[in-house]
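Asks: dropping a prediction and its sequence here:
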Amino acid sequence: MSNTDDRFASLMQISRDDPSNSDDYFWVRLSAAESSALSVDPLTLQNEIHADHAMVNGLLLNADTNFIEAQRLSIGSWSRKELRTNTKITYQLPKSDLLAENLEGYARALSTLRMDSLTTSGRRHSKLIVESHTLMGLFKLNPLRVFDLVFDSVRELADSKHGDAFATSLESSTHLSDIIGFRLTRCADFKRRHKIAQFELKIAAEKENTEIGRLYPYLLPVDRSLYDKARSLQGVSPVDELYSDEPKFLFLESTGSKAGLLPIQASVERIIRLGCGTHALPKLRAKMCEQLKKRIHDEKEKHDENQKLESILRIVFFLGPNVCCDAALTTELLKYFQRVVANKREHLKLIEPAIAKCLLPGLPLLRPNPLICEYIWKVVHQLPLASRGKIYKHAMFVTCSTRLTQIKSSADKSIMRILRRLSNQNAKELGRKLGKLALCHPLTVTKAVLQQVQAYPNMIAPIVQALKYCTALTFDTLTFSVLEHFTETKSKLKEDGQNFSLWFSALCSFSGTLLRQYHDIELNDLLRYILKKLDEGEVLDLLILKDLISKLTGIEILKDVSSLEIQRMAAGEKLRGLHENSTSTDSKRRMKGILRLRTAIEGSDASKSMMLRLLLAIAKCRQRIVLKTASAQMKFLGQLFDECHVVLLQYISFLHTAYSVAELKNSLPEIQSLLCEHQLDAAVVFHLYRPILRQTLFSSLDTSSSLAESHNQYWKKLSRDVKASLHSDELWGLVSPEFYLTFWSLNLEDVYVPKELYAKARARTVKYGSTASSTFDQVTQLPSNVVHDELAESLNVELQQLIEHVSRGTQCILRKNSTWVQTADNLSPASVILETCVLPRCKISHADALYCSNFVELVGRSDTDSFSFIQYYDTLFRNVSYLIYACSEFENKFFATFLTSGMAQLTRWRACDVYKRECWQRSEFRNCLNQSSVEASFKDYLRVLYKWEHRLTKGILRNLQNEDYMEVANSLSSLIAIVDTFPVTELLGNYIYSQVKRISMRDKRDDIKTISNRYLSLLNLKRASWKCVPPEDDSASQS
């Protein structure tokens, strides 16, 4: 027993003296405590443990739970330590086992390869692959590393038949690309990498199952390093510096410089699809450029043009954008492409990637050369816009070298510097510089210009002027970029959802201005985009077409038009020319724009003409916009409807100007087809067909014409079609189709002559002529007084022609007025005419509104049977408040013009002498008012006027008392339009004044306040002319 104690004592002493043996010490002490053969006092051991706290960790590693609990140590600390220790062991043991297994496997592989006789005889090359697979499966080895060892073993056989046999045995491998890629990555670390990689490149070039694209991730440096280096040159620090600065395939540099391209030609042809850059390989690039020149001028391959093109494209793809380092080579290459495409257009598909990946991105490497841009455009303009767009889109993001990125960054700064300094005064000077930059950076210039336009719409005019030195290629990229911006998911409305976004409005205006200024830009693509969007129900893109038509043709539909301008719409060309201040140059420019737009709409193929398709798309959008638009804002819906209506009027006016009546008749479908098949509104169809209907009507009434009979037959056919297509039999029982067609066939100049405008214009011209000096006019080279006298005479002649036209047309039209109304009831025809004819047409335009008022007055003046002029206006004033509320903003302007004209006519008859001269002769006024004398009938007429005024006042007050925006805004707008003729009575005027005053003070909507204050200011000017006497006494004051 004592010997055992002595051995334990000596072990404990050793463990105490050497801290590294602390675990042994605790093991001895614990064993002694548990052994009954050893006389170890547990209390003594506990004291030793507590005396030396540094040894507690060792104790926890060796003690068990019972001992720790007996010694009253912390069981929690021991449990956590035990858990961490077991976890560590659990994770480390598999790694250790795997490492040991890998070491054993690689040792086995090395010994197998070393002992193999393949390096001398090559007889077991196929068995070597099998043994490698066995080792990988047995020892779980990395296949890439195993085959890397195999490549090292057979490297000396690269030029022998045994190497070829080994390469053949690899064909069954499905991961050959990964194997070769890993090998190339390791080769990049060796100084003699060009020799090491020869064998691998040979295999990559010859084996069909090698996926070249899978090699790219194994090559160095990573693409990100190029961008980081470019950013560092711009002052932006890269994220990290972990990437190598060596270019991919750097081992080709020394290979190409020593033995030329022929030794690795097969390899190059297989890896060109990788997009590898040659920016850091000047020797290789120079040799490839030389070989490319030889291929272009090689006469031996002329018999096989396809093979020659493929070989040239291989080299071009490998050079990438660096093919443009040589301007002469680039020119020869583009000329060759032109010849190839001219002979066979199918080659465009092969040349398209070369332009997108090589030629366009490489333009910054050249000096500004407009000839090269012209050559590129001659090749790409034969492609459709979709293909050209893909080219531009891809070329915009191609960056093959840090140098190219640096050049583009410098160009960005130069372009923005020019655009910031640009103004109308220096547009020519800075435009030259911008055009020079656009020769090398067309895509960059396009991007910067559109950014500037969207941010600053007031810069559109100088920017368009500055683009005059750009090439067709730049304009094409600009067109594509504009369309790309239109197709983006960015909202075209502001955040309030009621107004167009600034960027969208600016781009629409820019597109129209650009296309007006430069006639070489194609319109077809933009029109196709608009048509496609309209077919998809995108109404907002109509704003593009609106700006396009207004800029090219000068056709604009104005919302706020004065009464003089509305009357001028019925004047002749001489009078309109005096006020438009348009020169012959402007007229020629408009006609060129109209012809250009017509050519673009029709296209080269008549079967693909967009003329009718655009018309139907716009008309259907106008009809469906209220139901299809997901918006609860009536104001916004009204604005969209007005935009559609304006574009429709613009487009129809363009068709009437660009096409003759015969051409329009041949191009448009029949009226019945438009009404029934396409289900267009009758007002739109007749507005479109009016030139045809008007010519047919006057030709059928002209008995001296040889074509009168054919036109008469066509007129009868139209009557039958209209009767079969529109409304019901109840309508045709009241009104004849003849009257219906006549109403929709005439224009304003057929029923109205602005005599007052001609009188004022002639008086002003005579005045100027009498005071003019003897100076000569610059246009006619005649004295100024002679020119004014001739102008006054021409105005007088034009006025007489208009009067004769209206008189002759009125006489011809009124020949058949006896058959217009087909019932004896006076009330029904007036209501039907108002509902089916007047109200739909008076909301088309200002001219149509004025026409409706004058046509109805013409019908009343002709004493048309069973048509009551008084019943017509009584029905109108009974429903006028509802009609005002049912209008959009534009429609309300047109309806107000109609009301103004009608009320002006009624107000003019307030004078007794005028009433006696114009109204007393009508049977309707004598019969309806039931008075035997003129004075009594005139008094009854004043009472009727007061009743209508009271009814109108009551309806408008009802609208103004509501909170609905459309009711209040439309009513105020109508009041402003008719302020000269309504109100007339002081009592009714004060009611309206009080209500409008209350709105201006209490309403929180700013636009409503603005309109109400404007009306109050106009009303204050008219209050002095109000009549305070009742209608009975008004006749006395008139007499």
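Replies: Great, that's in hand.
Asks: contacts and neighbour counts: CA atoms only from here.
Replies: Noted.
Asks: hmm, Val685 is touching Ile671, no?
Replies: Yes. Applying C-alpha atoms under 8 Å, one finds Val685 in contact with Ile671, separated by 7.1 Å.
Asks: which elements pack onto the helix or strand containing Glu101?
Replies: For Glu101, the host element (DSSP states H and E) is helix 75-115. Counting contacts by 3 or more C-alpha pairs under 8 Å, 6 or more residues apart in numbering; DSSP states H and E, helix 75-115 is packed against helix 56-62, helix 65-70, helix 125-139, helix 143-154.
Asks: among those helices, which is nearest Asn306?
Replies: helix 143-154 (37.4 Å; C-alpha to C-alpha).
Asks: just the angle for the closest one relative to helix 75-115, thanks.
Replies: 30 degrees (axes from the mean of the first three to the mean of the last three C-alpha atoms, to 10 degrees).
Asks: now the element after helix 143-154, going C-ward?
Replies: Sequence order places helix 161-169 as the next helix or strand after helix 143-154, per DSSP H and E.
Asks: now do that following helix: distance to the chain's middle.
Replies: Between the centre of helix 161-169 and the centre of its chain there are 58 Å (C-alpha atoms, centre = their mean, to the nearest Å).
Asks: which elements pack onto that helix?
Replies: helix 125-139.
Asks: next, the one to line up against it:
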Amino acid sequence: MCEPLTLCHILGFKFKFYQEPNEETPKSLYHIAAALLHHNLIELEDLYVHLMPLDVTIIEEHKREISEAKQIARKLVMVVLPSDKSEDREKEKEKEEEKFEKPPDNQKLGLLEALLKIGDWQHAQSIMDQMPSFYSASHKTIALALCQLVHLTVEPLYRRVGVPKGARGSAMLALRNSRAPRPAETFEDLRKDTFSMLSYLGPHLSHDPILFAKIVRLGKAFMKEYQSDSRPEVKDKMEILLSCFLSIADQVLLPSLSLMECNACMSEELWGLFKLFPYHHRYRLYGQWKNETYSSHPLLVKVKAQTVERAKYIMKRLTKENVKQSGRQIGKLSHSNPTILFDYMLSQIQWYDNLIVPVVDSLKFLTSLNYDVLAYCIIEALANPEKEKMKHDDTTISSWLQSLASLCGAVFRKYPIELAGLLQYVTNQLKAGKSFDLLILKEVVQKMAGIEITDEMTSEQLEAMTGGEQLKAEGGYFGQIRNTKKSSQRLKDALLDHELALPLCLLMAQQRNGVVFLEGGEKHLKLVGHLYDQCHDTLVQFGGFLASNLSTEDYIKRVPSIDVLCNQFHTPHDAAFFLSRPMYAHQILSKYDELKKAEKGNRQQQKVHKYMSACEQVMTPVHEAVVSLHPARVWDDLRPQFYATFWSLTMYDLAVPHSAYDREVNKLKAQIKAIEDNPEIPLNKKKKEKERCTALQEKLQEEEKKQMDHVQRVLHRLKLEKDNWLLAKSTKNETITKFLQLCLFPRCIFSSIDAVYCARFVELVHQQKTPNFCTLLCYDRVFSAIIYTVASCTENESHRYGRFLCCMLETVTRWHSNRTTYEKECVNYPGFLTIFRATGFDGGNKADQLDYENFRHVVHKWHYMLTKASVHCLETGDYTHIRNILIVLTKILPCYPKVLNLGQALECRVHKICLEEKDKRPDLYALAMGYSGRLKSQKVHMVPENEFHHKDQQARSATPASQQNGPGSAGKPAASSVKTEEGQLDDDKSQGTVKPVNKANSAAAKVATSNGNGAVISTKAVKERDEKEKSGKEKKEKKEKALGSTPETKAENRREKQRDERLGKEERVAREGKEKTPKTDREKVKPEEKINKEDKVKAGNGDATELSRERDVIKESKSKEKGDRSAAAATLKSPTPRSDSVESERDHKRRKIDSHSSPSHSSSVKPEHSLPLHIQQP
């Protein structure tokens, strides 16, 4: 037998003969060479040098193919004018014809094919290693030969674990070859040769879809075994195999799918494997597929360009009318190359948001794998670092982000796409302190669960939101909640399965403050407010979704106690109680049902007793937990029981919206009648719709009855608990301050329902005759100074705060408009006492009560203070002040203004805003114009001041032609029959709360008329005033003796007496000097009078302020005589004028007195009418 080298030279000579152009090497020669190599008769290294082409030539050819593919791809993406298209195509054909020449045979590939067919994998692998990646497999014959070898290798294992039940197939015979790969019996055997052969195949596994399906099914079988086998000894081996399968999916399966033209079956088969991977593994594979795979092979480069070109063609023609036809084309294109298609579609949606609806409708022909890829592409588009999430003005969120958020909500609701990745993305963004992407979560919850968050709710919707879940669904939202059961269940499952419910809530609650304090310095104030509102609204929406969809056990299991939320997770108190509130309601209800089953009794008294017992068992730990939330001094005024009760109840617990239930029931009845009267509806459908409406009607009626029973139990509980709510350890004013600071103000701006709840709770505490709660002080503190609250609100908070004020004003207006109602609901109530005592309470003492006429004076004072605050905000020129006060004024328009001159003052200022902001700030102009129009329509309901409250008779006789006074007038008289006392609430302590005054009669002589005649202080009027002051002092001294003789009281009375005498003496000297001084000398005395009056202002005397207001009214009267209509509103002087001119020293000092910097939402400005209360602090 010849030497191996001699055989090799002979074969080399034969191969050399067939290397001439247009010569074809016979296959028999390849088979002989392969057989000789297989039996070790020749060496591959000796034969390889005789084969053509050279390795350098192969590498150059591979590079040329890649560059040509990229060039073709660039041409496909280029925009070519129609006239040039035909010429370019002709030139390309000519070039191709010139280049066409049959290349010589690649003898190395021929030998490789022969080796693979006989199963000599070792020699074949050596040849493939000499070539570029996937070069050899790019030839179909070699790819098919390699696929056949893989078939034989995996056959035993596939027959054991991969064949579907009921499937039949012919078994493949193994190669009888010592050099052939060993057939795989276990998953571990796949690591030896199978995975290696597949990696050489790469994307060219597409030539054999059957082998593709086998590999996928083997992967599914392995994943099931991997998930079920938890033995620690095999854990490392299983992890290695998992990594191998992931590599095969990345390098072989996904690229091969790209080269399979429109094979939906393979896409679904592959999803059967991919759905067993965690979503982060899947998304990593999709990222590799989209961003790297398409640039690794010439064929994939061309496929990517062709897919983009086809996608452009479809998207250009996509409309609402041809959704079905275009949807089928999108489906076919997406089966093989979903990443490229969706990337282009999302880029178009970011530019044109009107494509969202037709695109969503056209996605119904996608496979499950395509939907999962779509979710990844959306997340990748959201996380694109090259795109700014703010517009160039840095005040609003970019439109592309809003478009993607809308698409997310629509797509995830309509199609069964896994939500875990998107929810985790939002969570990670919140962890990083970024709140822009909360817009996505808001859209997803709104679309999938049907829960809307808006502050533009109508009164009917707001009323429906205070009822049960069924009433909320029917009448509480703008759109009817239909067919959201499945989508909301999918959202709930995604949150619970991945433990994201509580982390999202806590991160959103913490991010609210992060928006202001961590990001606020870098962003525009308008954007900061918008982000804060978005974060807060999403928290409320998301918390409402969890409360309504999670079971009691799931909710209690995941939400920690209130002290853990606040102290450990640093959750703000309002958000912590918002999250805990449903838990308390669930616990009380379940405990109540448990007690009812244990002791059967139908009597109402027994039921109430059981309900009280359930409340006590559930809320006692809460009462103990809230003590750690605030300093110990807080609980000197408020008891933890009162604090927890306020924060744990909702409007559902306090009142039943009967009219809302009736309204929805009547709608359903009308709907049934319309169905019966419609002859076009088929009988079976008619019957089905009637049954649905009837069932819904019964559900609403049952829900109403259930809520009625619940409200009765809650009110009875509050009635029993009220005596222990408030302690009398400090003044009423301090108690009200803490109630406002810790309870009322934080919650009234939390949501629209909470705003209504706060107003209703104050009224309820008053109606329950709660000891130590002063209703008058509470209302006075709310209305007296709203500037600070309005200035610190965001846009949405302004809506809620305005709604809260409107509800408070509704109650006040009801009492003001009817004496019978006032006497029934306010007289003999402790909240309307005008004398505060440290101990004891005599609600029946009429002398201690505020009578109806004086209450009307007080209401006018509150309206005046609202006007003054509104004018101040409108005249600051600050965007936030103007926007917020216009929103608040719009909300309270049904109840304010009711006095004609106050409405005129507002109308003048708002008209000025319209003129100034028309070209500067269009959003302010729109708000001002809207309010101005609605204010004019309300003018017919306004009344003159003398009809709103009765003036003092002496003031009328002094100014017989007087009409209503402007807000800047000197003063308004209180009823002379009511005992008054100056300084009974210290200004420094009360900071502008209810202020008793004894100057009502003296101020009456100074009231200026609005008909142009200025009031002149006559000698007779001065004497009468002096006599009344003297008699008032005597009465006051007698009253002080009767009230108490403690050293502190005596010292206080002595100081007040000395101050009154000193001020009275200075006034009398000034008047006498004025009367004795001639006209020429009187002008010289004016500077001295000015200095004296400024001294009085510094000393805290209110007369100087009232005299200045009198001069303002006189100016107003004179301006009216000249026909200046706008001067009627000019009497309102803002503490901060709009102009930048230097203000006078006197105005500066007056403003110091008329304003304060207290953060407790109070006012020290003395209005026209001070509250005529006789108050003795404990």
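Replies: Noted; the coordinates are in hand. Worth saying up front: this structure is predicted, and the values here are computed from it rather than measured.
Asks: which position in structure 2 aligns with Gln92 of structure 1?
Replies: Residue correspondence to structure 2 (TM-score structural alignment): Gln92 of structure 1 is left unmatched.
Asks: about what we covered before: okay if I get the helices and strands packed on helix 75-115 of structure 1 as CSV plus distance to Arg114 of structure 1 and mean neighbour count?
Replies: Shown next, in CSV, are these (distance: least, C-alpha to C-alpha, whole Å; neighbours: other C-alpha atoms under 10 Å):
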stretch, distance to Arg114 of structure 1, mean neighbour count
helix 56-62, 47, 16
helix 65-70, 55, 12
helix 125-139, 12, 16
helix 143-154, 8, 17
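Asks: spell out which helix or strand contains the residue in structure 2 that Tyr941 of structure 1 lines up against, please.
Replies: Taking TM-score structural alignment, the alignment pairs Tyr941 of structure 1 with Phe855 from structure 2. Using DSSP H and E, Phe855 of structure 2 maps to helix 852-875.
Asks: downstream of that helix, the next helix or strand is which one?
Replies: Using DSSP H and E, the first helix or strand after helix 852-875 of structure 2 is helix 879-891.
Asks: mean deviation of the helix holding Phe855 of structure 2 from structure 1?
Replies: Aligned to structure 1 and superposed, helix 852-875 of structure 2 gives a mean residue distance of 1.0 Å (mean C-alpha distance after the TM-score superposition for structure 1).
Asks: tell me the angle of that helix relative to helix 879-891?
Replies: 140 degrees.
Asks: got the contact list for the corresponding residue of structure 2 for Pro368 of structure 1?
Replies: In structure 2, Pro368 of structure 1 lines up with Cys262, judged by TM-score structural alignment. By C-alpha atoms under 8 Å, 6 or more residues apart in numbering, Cys262 of structure 2 lies in contact with Lys332, Leu333, Ser334, His335, Ser336.
Asks: ditto for Ala759 of structure 2
Replies: Residues near Ala759 of structure 2 by C-alpha under 8 Å, 6+ apart: Phe804, Leu805, Cys807, Met808.
Asks: what's the nearest residue to Leu333 of structure 1 if we skip its chain neighbours?
Replies: Spatially, and ignoring its direct neighbours in sequence, Leu333 of structure 1 is nearest to Ile296 (7.2 Å; C-alpha to C-alpha, 6 or more residues apart in numbering).
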